[in-house]
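> Structure here, sequence nowhere to be found:
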């Protein structure tokens, strides 16, 4: 990737309004403070399945501050997280407070991915997978969509995905760009614009699973924004 590349034209693709996001899984991302050494993703789908089945997310939907349904869902997710003893689906750890590199294990403690970043990389991070991974057959670089762009992009199995940061960390949406249009496949809803804790809603997509969505979402939530617009 060129460090000062032109903005990806996919950012401006029209939205496929016929296929709004229909979440089938929900994860609670908990990171603690900005300097935490551990981030967890808990699958709280069984606790909010009734809400997910009736949740209507339009393509131009508001953030959590003005959405009662999402506010209630996030509240229920926190309640479920505090009451369950089920281990997190993903636990990410880093060696120090200033490190941008994370190692992720699943609920059994098996390594599933790494997130590698450097302070001087101008926002570029890479999600790395072990050989034979069922989540991805290749590493996934995550990088700014263009010079000073607020959005990040990555490619999975030759398909371009866009993490659009639309209202700070209050609302981040993951779009799949195909055939000149984009379809929302996941959404992160945070409590405020600097939130690293929040609800990750994931729809059905054959190319990306919960691990890919979760790891790239953590990359976006922990990115450095000093050089962006």
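Ah, there it is. Given the structure is predicted, the values throughout are model-derived calculations rather than measurements. Residues are numbered from 1 along each chain as shown.
> from here on, contacts and neighbour counts on C-alpha atoms
Will do.
> ok, which stretches of this protein are helices?
Remark: helices assigned in the chain by DSSP state H are 45-54, 68-83, 210-221.
> Contacts only, for the residue nearest the centre of the chain.
Centroid-nearest residue in the chain: residue 217, 2.1 Å away (criterion: CA atoms, centre = their mean). Residue 217 makes contact with 163, 188 under the criterion CA atoms under 8 Å, 6 or more residues apart in numbering.
> also this one, for the comparison:
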């Protein structure tokens, strides 16, 4: 009976976490250690390693097992390579390039913000399948951590799931008055920039590369706000 009661509480907690958030995911990514001062950020596609429904009862343990193998070997013994890499030539620059290893050719650029209140700009080649125009991500207000951007004339809004925590946040696509969740980030660490958090995406609703860049930008802003509040 005791075990059943704990299970019920866990299911209730999962239900609360999913309320208003992403309910279905088609792709999953792990974002490696993230810091304003790192010269590169590696993103691993772990979709083929997922064996449980999103946010099921044993989800967190399942993700920790996968995290222990990143970087490492997949089930068939092949090396798990980053599916995306964000890098910059020097530490003290906010201009970054985005590539898809092992190809080092840029598929886009990221002009990051210096302060959390500033905008970030992502640009893509003219023939890019990810966006036909630059994407500008910016805070929705001076006193809010939520960020917004427009892609193909559709407004997207990134919000933190909990008021006092920056470990969980969700991306919504706005259609009329309706907000549709299209991606969700959950950190398994106490500090989000330690890395290892999982980004779940519904790729029927959002381009995966754009979703990953949105997530990386949100993580960058979290660190910037932490540094600004310490001054």
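Structure's in. What do you need? Everything quoted here is computed from the prediction, not taken from an experiment.
> TM-score of the superposed pair?
Superposed pair, TM-score by TM-score structural alignment, normalised by the length of structure 1: 0.76. Supporting alignment: 197 aligned residues with a CA RMSD of 2.4 Å.
> returning to what we had before: give me the distance between the residue nearest to the centre of structure 1 and residue 51 of structure 1.
Relative to residue 51 of structure 1, residue 217 of structure 1 is positioned 22 Å away (CA to CA, to the nearest Å).
> neighbours around residue 113 of structure 1, how many?
Residue 113 of structure 1 has 24 neighbouring residues, counting by other CA atoms under 10 Å.
> Translate it into the numbering of structure 2.
Alignment note: residue 113 of structure 1 maps to residue 108 in structure 2; criterion TM-score structural alignment.
> How much space separates its match from residue 187 of structure 2?
Distance of residue 108 of structure 2 to residue 187 of structure 2, computed by CA to CA: 26 Å.
> In contact with the closest residue to residue 200 of structure 1 other than its chain neighbours, which residues?
Among residues not flanking residue 200 of structure 1 along the chain, residue 188 sits closest, at 4.4 Å (CA to CA, 6 or more residues apart in numbering). The neighbourhood of residue 188 of structure 1, defined by CA under 8 Å, 6+ apart, consists of 169-173, 198-201, 217.
> Please check the residues you listed and keep the buried ones.
Taking 16 or more other CA atoms under 10 Å as the criterion, what is buried in the contacts of residue 188 of structure 1 is 169-173, 198-201, 217.
> So the match of residue 113 of structure 1 is in contact with residue 123, correct?
Yes - applying CA atoms under 8 Å, one finds residue 108 of structure 2 in contact with residue 123, separated by 5.5 Å.
> longest strand anywhere in structure 2?
Longest strand in structure 2, counting residues (DSSP state E): strand 165-175.
> which residue packs closest to the residue opposite residue 147 of structure 1 in structure 2 once aligned, ignoring adjacent ones?
Here residue 147 of structure 1 is matched to residue 142 in structure 2, going by TM-score structural alignment. What sits nearest to residue 142 of structure 2 in space, not counting adjacent residues and going by CA to CA, 6+ apart, is residue 117, at 6.6 Å.
> counterpart of that neighbour in structure 1?
For residue 117 of structure 2, the residue aligned by TM-score structural alignment is residue 122.
> gap between that match and residue 218 of structure 1?
17 Å.
> likewise residue 195 of structure 1?
11 Å.
> picking that back up, identify the residue of structure 2 aligned to the residue nearest to residue 200 of structure 1.
By TM-score structural alignment, residue 188 of structure 1 lines up with residue 185.
> same thing with residue 35 of structure 1?
With TM-score structural alignment as the criterion, residue 35 of structure 1 matches residue 37.
> Pull the number of nearby residues for the closest residue in space to its match that isn't next to it in sequence.
Nearest residue to residue 37 of structure 2, sequence neighbours excluded (CA to CA, 6+ apart): residue 91, at 6.0 Å. Neighbours of residue 91 of structure 2 under the rule other CA under 10 Å: 13.
> ditto for residue 28 of structure 1
By other CA under 10 Å, neighbour count at residue 28 of structure 1 equals 25.
> Buried ones in stretch 224-231 of structure 2, by neighbour count?
residue 224.
> starting at the chain centroid, how far to that stretch?
Chain-centre distance of stretch 224-231 of structure 2: 21 Å, with CA atoms, centre = their mean, to the nearest Å.
> what does stretch 32-47 of structure 1 give?
For stretch 32-47 of structure 1, the distance to the chain centre is 12 Å (CA atoms, centre = their mean).
> Tell me the buried residues in that stretch?
For stretch 32-47 of structure 1, a neighbour-count test (16+ other CA under 10 Å) marks 37-45, 47 as buried.
> Give me the contact list for that stretch.
Contacts to stretch 32-47 of structure 1, defined as CA under 8 Å, 6+ apart, come from residues 24-31, 76-77, 80-81, 87-98, 196-197, 214.
> Try it again at 6 Å.
With contact meaning CA atoms under 6 Å, 6 or more residues apart in numbering, stretch 32-47 of structure 1 is reached by 25-31, 88-94, 97.
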